[in-house]
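In: Provided below are the primary sequence and the corresponding predicted coordinates.
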Amino acid sequence: MRNPVRKQVMWWGIAALVLLLTLWLLGQAVLPFIIGAGVAYLLDPVADRLERAGLSRTMSVVLITFIVVLAFVAIVLLVVPILFRQASALIEIAPQMLDQARVFIDARFPGVIPHAGGLQQTLTDLQATIGEQAGRVASTVLGSVRGAIGTLALLVIVPVVAFYLLLDWDNMVASIDRHLPREHASVIRHLAAEIDDALAGFVRGQAVVILILGTWYALALMFVGLPFGFFIGIMAAVLSFIPYVGVLIGGATAIGVALFSFWGDPLWIGAVVVIFAIGQVVEGNYLQPKIVGGHVGLHPVWLLLALSVFGALFGFVGLVMAVPMAAALGVLARFLLARYRESALYTGQPEPPEPAQPILVEMVPAGTVADRLRAARLASDRARSRQHIDIMREDLNRRERD
């Protein structure tokens, strides 16, 4: 007998509520496991390809783990210190850049910034605030990141969790599939495939795009001698997962620094503009179509909303879970919308009733039912007789022992 729709909605709602409460109450505790599961999910196709190439699953996972850990250590030792150092220096020099921009605007366009109004005072206060709070903001951000991720989680828990999950990933997927409710198994598999396509296409594709853009921006800006070019290039590439945000913020920052550093030398200012123009053209015409391809994408507004909501509700854990949750909710929303368009609420036509269960009639020769009843009675009588004989034997044995 099928479960009523209301009961099914209740049980699925309870499951979703339990998941959200778990993330809210145990967010920091389960964060290393969530990151480890994400790493295993992203690396599973690589392990499958190595298996098809002839390696065993264990050797594939060991090789992948060694390469990933080596790359992570190299990034932490070589790249992260440069990023932190240039970010801190850029924050410290920002007040001077704002002051120079204000002086330039006052000299070239005297009436743009009204000195008697509040805008002039606002810019002055902003300049002073940035100068006073630069060190504090940097230390707070770094402290929050350390507290959220944890050195132990990065160095020990995440690699271990990712290793074991990647080793048993195919078995876990098969086990989950066996425990799906049979009535909805096909629908759940279809939705899971769409979520995987959206999430894998976005995350893996965007990771490759960010890697290529980060390499281009960082090296090109360093080549032209732009101060803080490495940090600005990496920042612009990382923010490029939201269309146009990376190039706008990174380009504006780079051009502002170029105007401050290369004033009077328009050739190098133009070189910075050309670098970001080339990056944007290559990203829009080659990287996004060829790498991300035709996967079900995540709308930038939807992605920003997910980052804001999940970040506000669950903190750093919510930011980590925002992209997969946005992909899942987007697929579920499209599925529910398709069901709504098929329902009577949208079409205005009553749904046809489900066909009644057919009545099965078995044709047998005359007297078959009576013979079966007679045989059943005889079998029942024999069973009772054997049971009575067994009871009498037990009584006789008990008396002999007594």
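Out: Arrived safely.
In: going forward, measure contacts and count neighbours with C-alpha atoms only.
Out: Noted.
In: do you know how far the most centrally placed residue in the chain is from Ala375?
Out: Residue closest to the average C-alpha location in the chain (C-alpha atoms, centre = their mean): Pro324, at 2.9 Å. According to C-alpha to C-alpha, to the nearest Å, Pro324 and Ala375 sit 63 Å apart.
In: isn't Leu23 right up against Phe316?
Out: No. The pair Leu23 / Phe316 is not scored as a contact, 10.8 Å apart, by C-alpha atoms under 8 Å.
In: all helices for the stretch 301-402 of the chain, in order.
Out: Taking DSSP state H, counting those that start in this stretch as the criterion, the stretch 301-402 of the chain carries its helices at 316-342, 344-347, 368-401.
In: possible to save those as JSON lines with distance to Thr124?
Out: Below are the helices of the stretch 301-402 of the chain laid out as JSON lines (distance: least, C-alpha to C-alpha, whole Å):
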{"stretch": "helix 316-342", "distance to Thr124": "33"}
{"stretch": "helix 344-347", "distance to Thr124": "58"}
{"stretch": "helix 368-401", "distance to Thr124": "101"}
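In: what's the most buried one of those helices?
Out: helix 316-342 (a mean of 17; mean count of other C-alpha atoms under 10 Å).
In: show me what it is packed up against.
Out: Applying 3 or more C-alpha pairs under 8 Å, 6 or more residues apart in numbering; DSSP states H and E, we find helix 316-342 packed against helix 27-52, helix 185-223, helix 300-314.
In: pasting the second one now:
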Amino acid sequence: MTRIAAGLLVIAGLYLAQSVLIPIAIAILLSFLLAPVADGLERFYLPRIASVILVGVLSLTLITGVASLLVTQAYEVADSLPKYRQNIEERMRFFTGDEPGGVIDKATKTIKKARKEVADENKRKQQQQAAAESDAEPADDGPLSVVIHDPPPTGLDLLRTYAGTILGPVGQAALVFLFVIFMLFQREDLRDRLIRLMGPDRLDVATGAIDDAGSRISRYLLMQLIINVTYGLPVAIGLWLFGLPGALLWGLLAALLRFIPFLGPWLAASMPIVLSLAVFEGWYWPLGVIGLFVALELFSNNVVEPWLYGSSTGLSPMGVILAVVFWSALWGLVGLAVAIPLTVCLVVAGRYLPQFEFFTILLSRDPALTSAERFYQRLLAGDQEEAEDLAHDHLERHGLMSLYDRVMVPALHLAERNRHAGQLSADKVQSILEVMTAIVEDMGERQERTLDSHKPGDSPPSTNNDYVVLCLPARDAADELTAIMFAQVLRATGVTVETGSMRALSGEVVARVDATATALVCVSALPPGAVSHARYLCLRLASHDASLPILVGLWDVTGNLERMSARLTEAGANQVVTTFEDGVDRVRRRLSSLARISD
């Protein structure tokens, strides 16, 4: 409840202080966009103050030039409209239903006639009721009506009204410009102060978060600028070829309005389309203008934006929608324009600071669950079919070793951890093991069919077939299942492998080692309790034959691996690995060295 109250308080503060926070937010975004330009000027040995002033002057010149061009073009369009008065009147008659003889005209007349009949009937009833009341009551002159007229506004009133309307945006723009200049001039100092706020003992985390957010926002703004220019330029050229008045105006507006997500492109397209209906006779050219915007939108959304954006923002599609809705509801049209960059900052903060992890989970493009967690969740839900689909899909895309290393072994580890914590019933554990065993057996059958499909003349994938590797479980069913998985991965590389059972007694295990002339023993152990279980088996094997090579697989283990390896080495283990990939590499190296010695 405390966090919810704090969140509501922050939202209220953002809303109430928007007159100050909006200029700061816009200034921060412009600083991200202009900082690389200032850095580039400083590389040419310009002093900091000179580079910042030059960037500010160039920015003001560009903004003033674009604004004056927009105003000039708007006046030209307004001056040209009287030439199309007749066509505009015809369009208005068509859309308002005033065109005689048409379907709209007939429907409009029918509706008007029905409304007139109803109005006449109501008026007749009111007159009858009023006449009856006047006969029943004596005449009364009633009160006199008084009308108050406001005096015409004076020049001072007009100045006060229009000055407030004009000076408000001008003052906001001046405040933004002032913030941008100071942020560019003291950008390193502001960065250091922000790092200090996160804590002096978290310099690495704070530096990573600031660098990540800065690079993502700078790239987003730069790519957005490139996309908007490559969109507005074809709009201006296309409308000029169509002969639409103010083609340059509509191209500039199209480029500027696309900074506003979702709403901007619609606004950019609606104005030229409406003007084309007023200017051109017939429907051919207006449909051509509509087709131009549709084609450019499709090309920009499906080709240019995926190519330039990539994953620069790190936001999911749902995250973009939520960001736009939230910030537009909070700050209006300005919030709509700054929604994406501000949300990117929150998502990046969640990657480095646990307090903001909520935003990363909810809004980022990253999967909410890993492949192993999704697989385990399906097992918990009893959805065997979807769990098998996930396993087979990962197998086709990444192979058997990746399936076991990244999906099934970590999922089995999660199940074992929950079992030891008492969070899973015995029936649920048994159900999970049965499903995973069925998937592993299916993988084994696929492997056998693949090996049988090789022709006798085909060369084997490995030359280590003369040596036998014995995979043994350290203790329980989970260890046995991982031993079978590791054996399948080894067999896929051409290694001759045999597996042991968790039900075998220690004496039976030792006897089997002697009977198979084992070149290497792989002890498979899964946390929790992996080290103690594997250590006990290593002691039994080493006490029987101290020269026996033992490889211990502590699958998906976390913690102090060096300390664990030391304990297992004392018990007789030669090597310790944590992944199937590393284990296969160690086994192949061992067998290759044995092959060279025998040669």
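Out: Looks like it came in fine. None of the values given here were measured: they were computed from a predicted structure.
In: TM-score for these two?
Out: Overlay of the two chains. TM-score (TM-score structural alignment, normalised by the length of the first structure): 0.60; 321 aligned residues with a C-alpha RMSD of 4.9 Å.
In: quick one, the helix or strand where Gly143 of the first structure lies and helix 27-52 angle?
Out: Assigned by DSSP states H and E, Gly143 of the first structure belongs to helix 118-149. Angle between the axes of helix 118-149 of the first structure and helix 27-52 is 70 degrees (criterion: axes from the mean of the first three to the mean of the last three C-alpha atoms, to 10 degrees).
In: quick one: the closest residue to Glu351 of the first structure other than its chain neighbours from Glu283 of the first structure, how far?
Out: Among residues not flanking Glu351 of the first structure along the chain, Ala344 sits closest, at 6.1 Å (C-alpha to C-alpha, 6 or more residues apart in numbering). Going from Ala344 of the first structure to Glu283 of the first structure by C-alpha to C-alpha gives 45 Å.
In: what do you get for Ser261 of the first structure?
Out: 27 Å.
In: swap in Val141 of the first structure?
Out: 30 Å.
In: and Val331 of the first structure, by the same measure?
Out: Taking C-alpha to C-alpha, one finds Val331 of the first structure at 26 Å from Glu283 of the first structure.
In: with Ile242 of the first structure instead?
Out: Distance from Ile242 of the first structure to Glu283 of the first structure, by C-alpha to C-alpha: 12 Å.
In: neighbour count: these two, which is higher?
Out: Set side by side, Ile242 of the first structure and Glu283 show more neighbours around Glu283, with 20 against 16, by other C-alpha atoms under 10 Å.
In: what does the more buried one align to in the second structure?
Out: Superposed on the second structure with TM-score structural alignment, Glu283 of the first structure falls opposite Ser300.
In: doesn't Val229 make contact with that match?
Out: No. Taking contacts as C-alpha under 8 Å, Ser300 of the second structure lies outside contact range of Val229: 11.1 Å.
In: output the contacting helices and strands for the helix or strand hosting Leu159 of the second structure.
Out: Per DSSP H and E, Leu159 of the second structure falls inside helix 155-185. If contacts are counted by 3+ C-alpha pairs under 8 Å, 6+ apart, helix 155-185 of the second structure sits against helix 18-43, helix 48-80.
In: can you redo the ones you listed as CSV, where the extra columns are mean neighbour count and distance to Ser593 of the second structure?
Out: Putting those into CSV (neighbours: other C-alpha atoms under 10 Å; distance: least, C-alpha to C-alpha, whole Å) gives the following:
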stretch, mean neighbour count, distance to Ser593 of the second structure
helix 18-43, 18, 56
helix 48-80, 15, 63
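In: could I get those helices as TSV with distance to Phe326 of the second structure?
Out: Output for those, formatted as TSV (distance: least, C-alpha to C-alpha, whole Å):
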stretch	distance to Phe326 of the second structure
helix 18-43	14
helix 48-80	29
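In: out of the ones you listed, which comes closest to Cys522 of the second structure?
Out: The closest of these to Cys522 of the second structure is helix 18-43. By C-alpha to C-alpha, the value is 55.0 Å.
In: on average, how far is the closest one from the matching bit in the first structure?
Out: Once the two models are superposed, helix 18-43 of the second structure sits on average 2.2 Å from its counterpart in the first structure (mean C-alpha distance after the TM-score superposition for the first structure).
In: run the angle between that helix and helix 203-242 for me.
Out: Going by the same axes, to 10 degrees, helix 18-43 of the second structure makes 90 degrees with helix 203-242.
In: identify the residue spatially nearest to Ile104 of the second structure, adjacent ones excluded.
Out: Closest to Ile104 of the second structure by C-alpha to C-alpha, 6+ apart is Gly97, at 5.0 Å.
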